[in-house]
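In: Got a predicted structure here, sequence first:
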Amino acid sequence: MHIYEKRRDIVSHVATLLKEQKTIGFVPTMGALHKGHMALVEKALKENDTVIVSVFVNPTQFNNSEDLINYPRTLESDVALLSKLSTNIVVFAPVPKEVYGAQMISTNYDFEGLENEMEGKFRPGHFDGVGTVLKRLFEIVSPTRAYFGEKDFQQLQIVKKLVELEKMSVQIIGCPIFREENGLALSSRNKRLNRKQLEASPLIYKTLKQVKKDFGIKSVIELNEWVSEQFKNNEILELEYFEIAKISDLKSIKEKQQDTKYRAFIAAFAGKIRLIDNIALN
């Protein structure tokens, strides 16, 4: 397994792959890898000649400095996990200077309003940081396909829009959410949850499943009120937002329309740890 820290080295390796007309699958991560990441890598291995996994905690997408400091960094164990899957994986683990150069500044993007919904309302500048780092990583890695989990569904839609706006040739592949047995969506942040928080966290997915079940018989207002009540009665989890939104533009709705696809989204805090999840409704 090749592990590169320098931009020039990964660029040289990629140039060789492209000269040999190899297809490249790319899985961008911030490390602290789990089974959800492994599922993305496994799919990429099946669909490409080789796979590159980036392990980079991107400073520009954190609007909370404490969250950036506390984000788990486990490169050694990440590499060990990947090596069990295949020797045909390349790891790119740069420091910020290798990605950004001397100036670590985000580009201001217009994602046609996608960036202003849900996460964008509560995390100012987050999607500018996401767009900036992914554009740079795509330029470095030159992937044929890039793989993203649907847990960050808004991010997935924004990445697709980024590729469209920047006229990049990479194909963006969305993959199903990988869950714990209790339904909790896998996230690197889950490692920071204490026992009580872990025990309480299945409420998020349980709530989403009930919303999906009731979507055809209850109004959006009724569903919003019901979800709010579920979290009011929970001492561990604090609801940040619940929204039912159109998949096309991610705008939240007050009434349902025929022939329109919807998804339900939740963000909640367990102490200082932020958890997100979503589910397709129809």
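Out: Sure, I can see it.

In: only C-alpha atoms for contact and neighbour calcs from this point on.
Out: Noted.

In: Contacts only, for Met38.
Out: Neighbouring residues of Met38 by C-alpha atoms under 8 Å, 6 or more residues apart in numbering: Leu82.

In: Now do the buried residues in the helix or strand hosting it.
Out: Counting by DSSP states H and E, the element that carries Met38 is helix 35-47. In terms of neighbour count (16 or more other C-alpha atoms under 10 Å), helix 35-47 has its buried residues at Gly36, His37, Met38, Ala39, Leu40, Val41, Lys43, Ala44, Leu45.

In: Ignoring the adjacent residues along the chain, who's closest to Ile276?
Out: Ala267 (4.4 Å; C-alpha to C-alpha, 6 or more residues apart in numbering).

In: Within the helices and strands, which one has the one you found?
Out: For Ala267, the enclosing helix or strand under DSSP H and E is strand 262-270.

In: Output the contacting helices and strands for that strand.
Out: Counting contacts by 3 or more C-alpha pairs under 8 Å, 6 or more residues apart in numbering; DSSP states H and E, strand 262-270 is packed against helix 203-214, strand 237-246, strand 273-280.

In: and the angle from that strand to strand 273-280?
Out: With axes from the mean of the first three to the mean of the last three C-alpha atoms, to 10 degrees defining the directions, strand 262-270 sits at 160 degrees from strand 273-280.

In: report the angle between the axes of strand 262-270 and helix 203-214?
Out: Using the same axes, to 10 degrees: strand 262-270 against helix 203-214 is 160 degrees.

In: Presented hereafter is structure B, for comparison with structure A:
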Amino acid sequence: MLIFDAVVDYIAGFDKDFRSSIEGASEQELAELEVLIGQDLPDVYRDFLAVMGRSTAWIDIQSLDFRIQTVLDYYRRDDALRVDEFLRIGSDTKDPTFNPHLQLSLVAPELKVVAFPGCNEATFAEMTARHLSQLAGSLPELFSRPAFRIFEIHGADRTPIGLLARKRVRGQVSLVDDLVASRYGLEPAFWSSAAVRGYSAPGIALEVAQLGGRSLELLLRVDDPSEQENIAAWLATQLDAEICSLSAP
């Protein structure tokens, strides 16, 4: 199974109409894009485009447009930036100078999704060194995480508990794996990346995200309110974290 078939199956488990509301790119569009960029598309990006490259339905990532037509229009331009390290995969509809890219210099298939201001070959090095920001640890994370948050963390009028760890965690999301696996039998979801982990089982869901540096943000939802408080207190002790207020989802 291709990774974005798994993404669609996951979201369709909550929204039965999701599969019929997305649309993939055509082979002709994929072939043209490969000609325009002068190389084969990364497998994970080709997979995404083939499954939902024309429409991602209600999955809305900030103000970003990931449609293949948008990417084709960009690479048809004479001033399109073509570099080995990054592949542009969309446009920011609110700030057209700050657009999403895949960071190709990383080991596939976990290619980070990043954004940086518009630039040319002369300003590329400076712009990426000073202004590059990470949007997601991978494409599957980028498109699965909204559904995870909506349906598993905040769904059914649930109120999750937030924790912020700044000290002994050292910014490594993977350090939480052993904690929750040993005590609760939870394993990271298939879409998890080095930057974000999602864990879920009947009655419990946990998201762990690296904010940068040594900070981790955790969102915990447990159906039993008293057990939710107990688990939050245990995690806070294990990770030297503090309970924090949550913003609206």
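Out: Cool, got the structure. It should be emphasised that the depicted structure is a prediction, and the values quoted were computed from it without experimental measurement.

In: TM between them?
Out: Comparison of the two superposed chains (TM-score structural alignment, normalised by the length of structure 2) gives a TM-score of 0.26, and 121 aligned residues with a C-alpha RMSD of 6.6 Å.

In: Toward the C-terminus, what is the element adjacent to the helix holding Met38 of structure 1?
Out: strand 50-55.

In: helices or strands up against that following strand?
Out: Right, strand 50-55 of structure 1 is packed against strand 24-29, helix 35-47, strand 89-92 by 3+ C-alpha pairs under 8 Å, 6+ apart.

In: Quick one: work out the angle between it and helix 35-47.
Out: Here the directions of strand 50-55 of structure 1 and helix 35-47 differ by 160 degrees (the same axes, to 10 degrees).

In: in which helix or strand would I find Val71 of structure 2?
Out: Short version, using DSSP H and E: Val71 of structure 2 is in helix 68-75.

In: hang on, the earlier thing: how about the helices and strands packed on strand 262-270 of structure 1, which one is nearest Glu139 of structure 1?
Out: strand 273-280 (28.9 Å; C-alpha to C-alpha).

In: Show me which residues of that closest one are buried.
Out: Arg274, Leu275, Ile276, Asp277, Asn278, Ile279.

In: which helices and strands does that strand pack with?
Out: Going by 3+ C-alpha pairs under 8 Å, 6+ apart, strand 273-280 of structure 1 lies up against helix 203-214, strand 262-270.

In: Quick check: buried residues in the longest one?
Out: Buried positions in helix 203-214 of structure 1, judged by neighbour count with 16+ other C-alpha under 10 Å: Leu203, Ile204, Tyr205, Thr207, Leu208, Lys209, Val211, Lys212.

In: and the gap between the third one and Phe26 of structure 1?
Out: Distance from Tyr205 of structure 1 to Phe26 of structure 1, counting by C-alpha to C-alpha, to the nearest Å: 28 Å.

In: can you check the fourth one too?
Out: With distances defined as C-alpha to C-alpha, the gap from Thr207 of structure 1 to Phe26 of structure 1 amounts to 33 Å.

In: Next, work out how far apart the nearest residue to Glu243 of structure 1 once chain neighbours are set aside and Ala44 of structure 1 are.
Out: Spatial nearest neighbour of Glu243 of structure 1, excluding adjacent residues (C-alpha to C-alpha, 6+ apart): Phe265 at 5.3 Å. As judged by C-alpha to C-alpha, Phe265 of structure 1 and Ala44 of structure 1 stand 27 Å apart.

In: hang on, isn't Gly120 of structure 1 packed against Phe127?
Out: Yes - using C-alpha atoms under 8 Å, Gly120 of structure 1 makes contact with Phe127 at a distance of 7.0 Å.

In: Those two - which one has more neighbours?
Out: Ranked by neighbour count (other C-alpha atoms under 10 Å), Gly120 of structure 1 and Phe127 place Phe127 first, with 28 against 16.

In: Can I take it that the more buried one is in a helix?
Out: Yes - per DSSP: H, G, I helix; E, B strand; the rest coil, Phe127 of structure 1 lies within a helix segment.

In: before we move on, back to that, and of the helices and strands packed on strand 262-270 of structure 1, who's closest to Tyr100 of structure 1?
Out: The nearest among these, by C-alpha to C-alpha, is strand 273-280 at 26.8 Å.
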